[in-house]
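> Dropping a prediction and its sequence here:
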Amino acid sequence: MSRRILVVTAAVLTLVAGCTSSPEAPESEPPGASLVRDASAALRDVTSVRFDLRTQGALPGFPIRSIEGVATRSGWSTGEVDMQLPTERVQYEYELGHREGASSSGGSATSAVPEGSSAEAARDTTVTLTDSDDVMTTSVVPERFTPANLLAGDGGLHDLLGDATELSTESREDIGDVPTYRVSGTLPQADISELLPGVPDDVAVKFWVTDNPERTLLRVWLQVPPRKQNEGATMIELGLSEHNQPIEVSSSAPAPSS
């Protein structure tokens, strides 16, 4: 009898020891569709953002190699742009729309970006370009690329997130020191062509969404397939930061002449 008790006791102790020494199962990652849906909803509250867009490869009708700056949903944006034209590569400082509170001569050394603006400013598609010699020219930006459209609650980035299919959470990844989830997916050709006309096929996409209740979108990566077999794919990466933070910019550049 005593031997049987010892055997049973040993078996119980072994079972308990095995249970307590097993590592805790890792917490499951949120589904990609849920992360992207939450990030899309969060974009509705974004009124200003700092951005950095870079491309690798050629895309018809999209000469931008890189552009970085700040933008507001009211339609104003300023920063620097690097473009590849048919015969040359050029760099400019740019300003799109009118910043409220600045005088016609450029305003003070720094001016805070207002939270709101008029409907007329939001529809402004004229961009002022200033080269390294302070020579100023103007051009027209397609409306689909204006801040008012890209940050709209029912267009631009919001639609890009909403159009993505086959969403899957790949892993956790830090952007700077901010923990995020990386989500992969596909953008159907018919949908992405509304933003980038001429895209020949579906586009691979990745989104980086913060690992916190805010579910803030911090990065978007696109791989546009080549139009011809002997061409390479085009990569587009957009980084977003300082969402809804007060923005101050230098405004020392001269105003364009009328």
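Looks like it came in fine.
> C-alpha only now, for contacts and for neighbours.
Fine.
> so what's the closest residue to G232 other than its chain neighbours up against?
Leaving out its chain neighbours, the residue that sits closest to G232 by CA to CA, 6 or more residues apart in numbering is P226, at 5.5 Å. Contact partners of P226, counting by CA atoms under 8 Å, 6 or more residues apart in numbering, are P200, G232, A233, T234.
> Second structure for comparison follows:
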Amino acid sequence: MRYRIWSAVLALAMAGVLTGCADGSGGLPDAGLMMRDAAISAGAMGSAHLLLQSEGTVPGFPLRALEADVSARDGGSAAGTATLPSGSITRFVSDNGKVFSKSDSGTLTPLPSGFPSPSGMVGRDGGLARLLRSLRDPKTTAREDFTGIDAFKIEAMVPAAALAAILPGTTKDATLTVWVRVRGAHIPLRTTLGFPEHPDAHLNVTVSQSQSPGKGSRS
């Protein structure tokens, strides 16, 4: 895979986040400690490549998928594509929290307020860091094989207020599950948000190195 995949929700793959937490001996590391360090690491992200993919009808997420290069610098910016429920794909850009669709000719049209703001997800006060600081009852629940890789499974509850930057308009708490590598760089293998009132709905969020490290552009 071209990018070194990190968890969009947890940012646990930042260097040093899990140092000393998992020794590979079979013990389960402290999830609360990992989440605290992950929040600090997520807040330090200045730019990233985000990918959000929905399964079923995810409350507060009016898309099938969203993919963008984002930056928290200079008020925040992003450029990417969104897959609508119909399956059509639209390009978009954002600047200082305002999101616009972008036509082939370059015409910008403001998108409704319920459209997620990718640039609001990264940075010290971004949605990812706030989400991680707000997790309730995080627990390392298992050490198991995940697609052939030795992994720790971590579960937690996410208060609705902490989901606002990722899922505008969400009014219900969500569950969070992540599988994290035991050895090596402890790269999270998958992170999923679930919704108790919508058991068939899930949102997968990943973040990797930004394709465009500079500030997003309207051009």
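It's in. Treat the numbers as computed from the prediction; the structure is a model and nothing was measured.
> hmm, back to that, where does the residue nearest to G232 of the first structure land in three-state SS?
Secondary structure assignment for P226 of the first structure (DSSP: H, G, I helix; E, B strand; the rest coil): coil.
> can you pick the most crowded of the contacts of P226 of the first structure?
Highest neighbour count within the contacts of P226 of the first structure: A233, with 18 neighbours (other CA atoms under 10 Å).
> corresponding residue for that one in the second structure?
In the second structure, the residue paired with A233 of the first structure is D200, using TM-score structural alignment.
> In three-state terms, label its match for me.
strand.
> With W179 of the second structure as the reference, measure out to I154 of the second structure.
Spatial separation of I154 of the second structure from W179 of the second structure under the definition CA to CA, to the nearest Å is 6 Å.
> do T191 of the second structure as well
When CA to CA is applied, the distance between T191 of the second structure and W179 of the second structure equals 7 Å.
> ok, back up a step: I'd like the distance between the residue nearest to G232 of the first structure and L240 of the first structure.
Relative to L240 of the first structure, P226 of the first structure is positioned 26 Å away (criterion: CA to CA).
> Touching, the match of A233 of the first structure and P59? I think so.
No. Under the contact definition of CA atoms under 8 Å, D200 of the second structure does not touch P59, with a separation of 11.3 Å.
> can you pull the contacts of the spatially closest residue to E68 of the first structure that is not a sequence neighbour?
Counting by CA to CA, 6+ apart, D52 is the residue found nearest to E68 of the first structure once chain neighbours are left out, at 4.3 Å. By CA under 8 Å, 6+ apart, the contact list for D52 of the first structure reads S66, I67, E68, G69, L238, G239, L240.
> Give me the distance between the match of A233 of the first structure and A82 of the second structure.
Note on D200 of the second structure: its distance to A82 of the second structure, by CA to CA, is 22 Å.
> ok, now T140 of the second structure?
Going from T140 of the second structure to A82 of the second structure by CA to CA gives 33 Å.
> Between the two, point out the one with more neighbours.
Neighbours per residue, other CA under 10 Å: of T140 of the second structure and A82, the larger number sits with A82, 23 against 20.
> Is R65 of the first structure in a helix, a strand, or coil?
strand.
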